[in-house]
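Peer 1: Sequence and computational prediction follow.
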Amino acid sequence: MISQKKVWLLLKFTVALKLLWMISLLRCLNIRWDPSNILGYRWLDYTDADCGPENVCNCSAVLQGEREALEQAKLLTSTKDFQKSVQIPNAYYINANLDCGKFKSSRKYLTFPLSREEEDFPLAYSMVVHHKDFPLKTNLEIVRALQSLKGSNSLESEKLPENKQWRVSHAHQIVDGQIQPTENIKEPPPFNLSIMSGNAYIVVNRGYIRSVLEDNRILALIEWAKDTFSPDEFLWATIQRLPGVPGSKRPSPKYDMTDINAIARLVKWRLHEGEVYPECQGNHVRDICVYGAGDLQWLLQQHHLFANKFDTDTYPIAVYCLEKYLRHKALAELF
């Protein structure tokens, strides 16, 4: 059972016509942290014998931004032989999962807390599983980041720009699988709420979630939002500014927060490259940077918990070197 201590929720909700709630509680049920087992955790570290694509390059040098290593990673990524070698067919996962225990052991998944601190501060996630939503922090670092919030939430919440007002001013409908605006003008939001701008990646406490499920103002807002365009890009941001919601901020513009200041997710937008952050070292998809190996050094200097986007089909070294770094760091934190 989850303890009654304050539990933080890192959430990614996708909301279209209907809200789908998927909360999976990540808590060790059978294996508890035991300080006497620390030395035995060494087998969980990644080694050259694990045969990951990062073994063909120097991940340490890549993470430090060394030019020669980055050029080598870029060259490898562009070759067809390398791209073919890192692609894993679906049949592999189907066959590997026939023996779940062996699969988890061979992949060295961490299925138990590595410290008492992590065990005493269980996290809950709600997410839409995708291959693009990779962490920048170890679980222990995430726990400490959430503890440092001291009851506050962390999510983008700004005044809705004029050029996005159409998203909430007109009713929308699904036509041939696409969201289309109609000529029907919507009634003002319930309780005269101010609609804020945000995104679907949020870090909020348990009280916030309880308000989402029980507060009449929020329930009315959810109902009102069902025929708007992309409700997840304003719903959570609006709730964050409601008086009485645990961890929320007042609706004053003094409390506006951008995605670069919120800790949930880091994105490089093409429009702001060279000004807010360095230029993308990968490529762009819908004006969002798909990170390459050259982005890793900068990414690890940021306070965000997760980053978007990664793609193992185009820039596998970025993902594998980051994964290797986080595993080393998680185990090093034990000593």
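Peer 2: That came through fine.
Peer 1: C-alpha from now on. contacts and neighbour counts both.
Peer 2: OK.
Peer 1: where along this protein do the strands fall?
Peer 2: All strands of the chain, identified by DSSP state E, fall at 8-12, 24-26, 123-126, 158-159, 170-175, 178-185, 196-197, 201-205, 265-266, 283-285, 288-290, 306-307.
Peer 1: For those strands, please prepare a markdown table with the additional fields distance to Arg116 and mean neighbour count.
Peer 2: Below are those laid out as a markdown table (distance: least, Cα to Cα, whole Å; neighbours: other Cα atoms under 10 Å):
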| stretch | distance to Arg116 | mean neighbour count |
| --- | --- | --- |
| strand 8-12 | 17 | 22 |
| strand 24-26 | 15 | 13 |
| strand 123-126 | 14 | 18 |
| strand 158-159 | 37 | 20 |
| strand 170-175 | 49 | 16 |
| strand 178-185 | 47 | 13 |
| strand 196-197 | 38 | 23 |
| strand 201-205 | 21 | 25 |
| strand 265-266 | 26 | 24 |
| strand 283-285 | 41 | 13 |
| strand 288-290 | 36 | 21 |
| strand 306-307 | 23 | 22 |
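Peer 1: Can you add distance to Lys226 and give these back as a markdown table?
Peer 2: What follows is those, written out as a markdown table (distance: least, Cα to Cα, whole Å):
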| stretch | distance to Lys226 |
| --- | --- |
| strand 8-12 | 17 |
| strand 24-26 | 24 |
| strand 123-126 | 20 |
| strand 158-159 | 20 |
| strand 170-175 | 9 |
| strand 178-185 | 12 |
| strand 196-197 | 16 |
| strand 201-205 | 19 |
| strand 265-266 | 25 |
| strand 283-285 | 27 |
| strand 288-290 | 27 |
| strand 306-307 | 28 |
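Peer 1: Comparison target, given below:
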Amino acid sequence: MELVAALKELNGSNLVESTEHGKYAWRTKNQLLPLNANWYKGLIYSAFRREFLHEAVMGTAVGPIRDLMLKPNNIRHPDEFYFPTLAYNSHLHLPGACLDSPSPKSEYGYNYLGKFVIWKDYRMTCATKYVRDVCILGADHVSLLQSVPHISANKFHADYQPEAYDEMEQWYF
């Protein structure tokens, strides 16, 4: 019920973390996008309106952008670009599009409500271990996770302190 209430507070907007693609331009080979769209990079951890996803996946209006993204070996990690790009180009008129540009790097990450994560370059302690610069959540993080407003958490490993995930599951349900 809390998740439903949180999503209702978005008033029909999508919940999408993104940043301008600046330092990631090499991943797109500095290509220009069709439809006068600007590149945005983000994560696949998002909450979208069903109508937005239908248009993104099946619609013809954004077909030229989708076709560019789907070309084999054209863009590195297209999943990190496709949905944020569609969500932050409001002139494409997709349902739930974000009207404001994403926050600057200094303001995103920990403040993104879609996902809690501790990256190695954050100023937060990781009492467990890092795998590819992401803190693997464990028992020491349970009380913190129970106090933050995020709707998901990244990253648990099934074979590393599994009791932490179990405790979160019991707390949530």
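Peer 2: Now that the structure is in, tell me what you want to look at. The structure presented is a predicted model; accordingly, all values stated were derived computationally and were not measured.
Peer 1: After superposition, what's the TM-score here?
Peer 2: Overlay of the two chains. TM-score (TM-score structural alignment, normalised by the length of structure 2): 0.86; 166 aligned residues with a Cα RMSD of 2.1 Å.
Peer 1: Figure out which of the strands of structure 1 is closest to Ile94 of structure 1.
Peer 2: strand 24-26 (22.9 Å; Cα to Cα).
Peer 1: Provide the aligned range in structure 2 for that closest one.
Peer 2: Mapping strand 24-26 of structure 1 onto structure 2 (TM-score structural alignment) gives no aligned residues.
Peer 1: what comes into contact with that strand?
Peer 2: Pro122, Leu123, Ala124, Tyr125, Ser126 (Cα atoms under 8 Å, 6 or more residues apart in numbering).
Peer 1: Just give the nearest non-adjacent residue to Cys280 of structure 1, would you?
Peer 2: Leaving out its chain neighbours, the residue that sits closest to Cys280 of structure 1 by Cα to Cα, 6 or more residues apart in numbering is Cys289, at 5.7 Å.
Peer 1: same deal with His303 of structure 1?
Peer 2: Nearest non-adjacent residue to His303 of structure 1, counting by Cα to Cα, 6+ apart: Ile263, 6.2 Å away.
Peer 1: Structure 2: which residue goes with the one you found?
Peer 2: Per TM-score structural alignment, Ile263 of structure 1 is aligned with Leu113.
Peer 1: Compute the number of surrounding residues for that match.
Peer 2: 19 (other Cα atoms under 10 Å).
Peer 1: mind checking how far it is from Trp119 of structure 2?
Peer 2: 15 Å (Cα to Cα, to the nearest Å).
Peer 1: State whether the residue nearest to Cys280 of structure 1 and His272 are indeed in contact, as I suppose.
Peer 2: No. Using Cα atoms under 8 Å, Cys289 of structure 1 makes no contact with His272, being 10.8 Å away.
Peer 1: okay, and the longest helix seen in structure 2 goes to which residues in structure 1?
Peer 2: In structure 2, assigned by DSSP state H, the helix with the most residues is helix 162-172. Aligned using TM-score structural alignment, helix 162-172 of structure 2 spans residues 316-326 in structure 1.
Peer 1: average gap between the matching stretch and structure 2?
Peer 2: Mean deviation of stretch 316-326 of structure 1 relative to structure 2 after superposition (mean Cα distance after the TM-score superposition for structure 1): 1.4 Å.
Peer 1: Which position in structure 2 pairs with Asp295 of structure 1?
Peer 2: With TM-score structural alignment defining the correspondence, Asp295 of structure 1 maps onto His141 in structure 2.
Peer 1: ignore the last one, Met196 of structure 1
Peer 2: Using TM-score structural alignment, Met196 of structure 1 pairs with Tyr40 in structure 2.
Peer 1: Enumerate every residue touching that match.
Peer 2: Ser18, Thr19, Glu20, His21, Phe81, Pro84, Thr85, Tyr88.
Peer 1: do the same with Ala97 of structure 2
Peer 2: Residues in contact with Ala97 of structure 2 (Cα under 8 Å, 6+ apart) are Ser13, Asn14, Leu86, Ala87, Tyr88, Asn89, Ser90.
Peer 1: can you rerun that using 6 Å?
Peer 2: By Cα atoms under 6 Å, 6 or more residues apart in numbering, the contact set of Ala97 of structure 2 is Ala87, Ser90.
Peer 1: any idea what it aligns with in structure 1?
Peer 2: By TM-score structural alignment, Ala97 of structure 2 lines up with Ser248 in structure 1.
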